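Student: coords below, sequence missing:
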């Protein structure tokens, strides 16, 4: 106590600070973020991560009572947690975000001199969790083939009719799901450009470069992101490398030319969303439109809502075709792996994905670079020993010069 007093620390105050709960310091941490350059959406994301993954196991504990063992236990629990959205274990990135947030909150307690060291300042080993999951699941993520995605897109773009029997009266009912070629094209576009969700929602007509000659390739420029939480207001991309141009294959460019010419109702407006959102039933009723009909359901002034397309079209198509559950983001993996396996240069793939470093691409898709048949790309043949000459035949007698 005398030592503490000699350096200006009040032991009684330190005891009170140490007895404050982790949630109290979390509140202090979140209140300190505005004005630091972190946008409000990111702060809200941090709050959600804390509420979902940290508050229940550790929130009521005094910060002085949190030990390294508690942090390791939390990490273990998170690695076994199943996501409500994807129905799969939490990604290592999500676990890493949660542990980084815990470390940042506890740093606030260290700065207040409530605790001497940060128990969450331990190294996070994503490789350990990945190795364990690969051993159990034999995979790191669900990667559909381009043929699977084409089948799902065809299912969404084709009218579906089926019958069912009403158990109450025994009558047969016919159900019709209208074709939706717009969202079918959006899925194919996503799988063949590798765009992130917010980037796809941020695309506008002006971002496309499509020569008028059929059968020629085009390109799309990624300039902005849009998210539903902000009312689809354009936002800057997170890194410089995220601003990029992605080439479009000739067949995809042809589909887009046809889509803009025949289907898109505001294609002359360069700032119109490339893929539209969907009207609700109430909005459709106000406008006198039947949203059950595919052609009448779109709001051409509103960007595509990936979450809605994912739940109402993507997942039902996967279930109907008996395909494995796959996130929308996994189409980005399909794009990258298909490009690498097709022989595209890894530097080009990294640039198209918008990765800040090529090492990021190599780390994520290292397993794809290996031959899937566990064979060498250029196998060697059995070595043939060269013909040996008799040693004696190689000896050349030297003649002495006459003096």
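Tutor: Good, I have the coordinates. Predicted model only: the values in this text are computed from it and were never measured.
Student: going forward, measure contacts between C-alpha atoms and count neighbours the same way
Tutor: Fine.
Student: remind me, longest helix of the chain?
Tutor: Looking across the chain with DSSP state H, the single longest helix is helix 92-111.
Student: distance of the residue nearest the centre of the chain from residue 257?
Tutor: The centre of the chain sits closest to residue 329, judged by Cα atoms, centre = their mean, with a distance of 4.5 Å. Distance, residue 329 to residue 257, using Cα to Cα, to the nearest Å: 25 Å.
Student: pretty sure residue 221 belongs to a strand, no?
Tutor: Yes - under DSSP: H, G, I helix; E, B strand; the rest coil, residue 221 sits within a strand.
Student: might you report the residue contacts of it?
Tutor: 207, 208, 243, 244, 245, 246 (Cα atoms under 8 Å, 6 or more residues apart in numbering).
Student: these, buried ones only, as a PyMOL selection?
Tutor: Listed next is the PyMOL selection for buried residues among the contacts of residue 221, using 16 or more other Cα atoms under 10 Å:
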select buried, resi 207+208+243+245+246
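Student: pull the most distant pair out of the contacts of residue 221.
Tutor: Comparing every pair within the contacts of residue 221 by Cα to Cα identifies 208 and 243 as the most remote, at 14.0 Å.
Student: next up, a second structure to put side by side with the first:
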């Protein structure tokens, strides 16, 4: 069934100097009529009538499009993104920290095409925005995040809102993601760090560094670790939460993904570190005049609050400068590089990728392989050399003589 025509009638009127003016009539919401007119380029009446018919069809298509848009009429790309993010936030389908990240990704879009009416954006304009971002020096990963968000918002406009028929950004080309090798600490740098930690005081920040290096836990997971998640009897750490950053600041949230909720076996070194930290935490509570509770954070204080992420990162940065630590990529390591160091050491020690992936809390082993491609290749070479050495090892002389004797 065809939709009711917006323009109720059209007419062609004489205009000055022998020209023609076309007029279209439409009915307003209040019942009164309005009109729009246009001077025809054609000079003959027949040509002007044909031009009027073509103009009316163009105007009708535009009017129907605006009627379909409804409340979305004249909304910009920025409005579309804001509405999409608001919808996700209100539905509770994404974390507050993800909302914050989406707002940041949206700002890159808004810098160039945010003011364009969203239903007027075309593939060329979208591609030109991406090309501009590349020329401005934005990282491929940053651009790809913004494009992914924009695509999702337009798919929502097509599918859920049904205000447009297709997405103009589905066919855009994005810069290729650059693979960057982890900036892990090698054996020498790890040794220097561990020597320093062994003689430094067991403050909560140093305990956090220790745990990151020896368990591979993320910073947010370490900060959200509570004493009730530490099982000294079974020697297990249970990762059940993380600290994220949203529009209202830091907060406790669910782990990053399904695989992030995990249990990590505690080696003796970790058990010793946490035993000393538990003794110190009980003493801090006693001094503050508050009872110690299992719900308190391992790296937190007697007030029951978790340590601010920036505090741990600043302490690590100072430690890196003091020791002059340098990662495998020739750069000072960030706190997250302690996690890379754990994974690298585990792979080089011969731990299978699936186990490493499980310990790290990755969604799947493929993700681990993608991040540690170079490390895994080195581990494979070491394994092949070991196999070759075993296979080609000469048998004992006694066995050779015995074989010869039996063959005679």
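Tutor: Arrived safely, thanks for sending. The shown structure was predicted, so the numbers you read here are calculated from the model rather than taken from an experiment.
Student: after superposition, what is the TM-score?
Tutor: With the length set by TM-score structural alignment, normalised by the length of the first structure, the two chains reach a TM-score of 0.65; 320 aligned residues with a Cα RMSD of 3.9 Å.
Student: tilt between the longest helix anywhere in the second structure and helix 140-159?
Tutor: In the second structure, assigned by DSSP H, the helix with the most residues is helix 45-69. Our comparison of helix 45-69 of the second structure with helix 140-159, counting by axes from the mean of the first three to the mean of the last three Cα atoms, to 10 degrees, yields an angle of 100 degrees.
Student: quick one: helix 45-69 of the second structure to chain centroid distance?
Tutor: With Cα atoms, centre = their mean, to the nearest Å as the basis, helix 45-69 of the second structure stands 45 Å off its chain's centre.
Student: which elements pack onto that helix?
Tutor: Counting contacts by 3 or more Cα pairs under 8 Å, 6 or more residues apart in numbering; DSSP states H and E, helix 45-69 of the second structure packs against strand 7-15, strand 19-27.
Student: so which of those is the most packed in?
Tutor: Most buried of those by mean neighbour count (mean count of other Cα atoms under 10 Å) is strand 19-27; its value is a mean of 18.
Student: what helices and strands are in contact with it?
Tutor: Strand 19-27 of the second structure is packed against strand 7-15, strand 33-39, helix 45-69, with contacts defined by 3+ Cα pairs under 8 Å, 6+ apart.
Student: 6 Å - rerun?
Tutor: Using 3 or more Cα pairs under 6 Å, 6 or more residues apart in numbering; DSSP states H and E, the elements in contact with strand 19-27 of the second structure are strand 7-15, strand 33-39.
Student: what stretch of the first structure does that strand fall on?
Tutor: Aligned using TM-score structural alignment, strand 19-27 of the second structure spans no residues in the first structure.
Student: now the helices for the stretch 51-200 of the second structure?
Tutor: 77-91, 96-113, 123-135, 140-159, 187-199 (DSSP state H, counting those that start in this stretch).
Student: turn the ones you listed into CSV, including distance to residue 57 of the second structure and mean neighbour count.
Tutor: Below are the helices of the stretch 51-200 of the second structure laid out as CSV (distance: least, Cα to Cα, whole Å; neighbours: other Cα atoms under 10 Å):
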stretch, distance to residue 57 of the second structure, mean neighbour count
helix 77-91, 27, 17
helix 96-113, 29, 18
helix 123-135, 24, 16
helix 140-159, 24, 19
helix 187-199, 73, 14
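Student: pipe those into CSV and attach distance to residue 23 of the second structure per row.
Tutor: As requested, those are exported to CSV (distance: least, Cα to Cα, whole Å):
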stretch, distance to residue 23 of the second structure
helix 77-91, 33
helix 96-113, 34
helix 123-135, 33
helix 140-159, 34
helix 187-199, 81
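Student: and of those helices, who's closest to residue 257 of the second structure?
Tutor: helix 96-113 (12.3 Å).
Student: and the gap between the corresponding residue of the second structure for residue 59 of the first structure and residue 69 of the second structure?
Tutor: Here residue 59 of the first structure is matched to residue 114 in the second structure, going by TM-score structural alignment. Distance, residue 114 of the second structure to residue 69 of the second structure, by Cα to Cα: 18 Å.
Student: swap in residue 382 of the second structure?
Tutor: Distance, residue 382 of the second structure to residue 69 of the second structure, by Cα to Cα: 62 Å.
Student: got the contact list for stretch 114-130 of the second structure?
Tutor: Outside stretch 114-130 of the second structure, the residues that touch it by Cα atoms under 6 Å, 6 or more residues apart in numbering are 74, 75, 76, 77, 78, 168, 169, 172.
Student: show me the one in those that has more neighbours than the rest.
Tutor: Counting neighbours by other Cα atoms under 10 Å, residue 77 comes out on top of the contacts of stretch 114-130 of the second structure with 24 neighbours.
Student: now do the contacts for it.
Tutor: 114, 116, 117, 118.
Student: what are the buried residues along stretch 229-246 of the first structure?
Tutor: In stretch 229-246 of the first structure, counting by 16+ other Cα under 10 Å, buried: 232, 234, 237, 242, 243, 245, 246.
Student: looking at the residues you listed, which is nearest residue 53 of the first structure?
Tutor: The nearest one, if we look at these relative to residue 53 of the first structure and count by Cα to Cα, is residue 237, at 26.9 Å.
Student: show me what the closest one aligns to in the second structure.
Tutor: Using TM-score structural alignment, the partner of residue 237 of the first structure in the second structure is residue 255.
Student: report the secondary structure state of that match.
Tutor: Recorded secondary structure, residue 255 of the second structure: coil (three-state DSSP).
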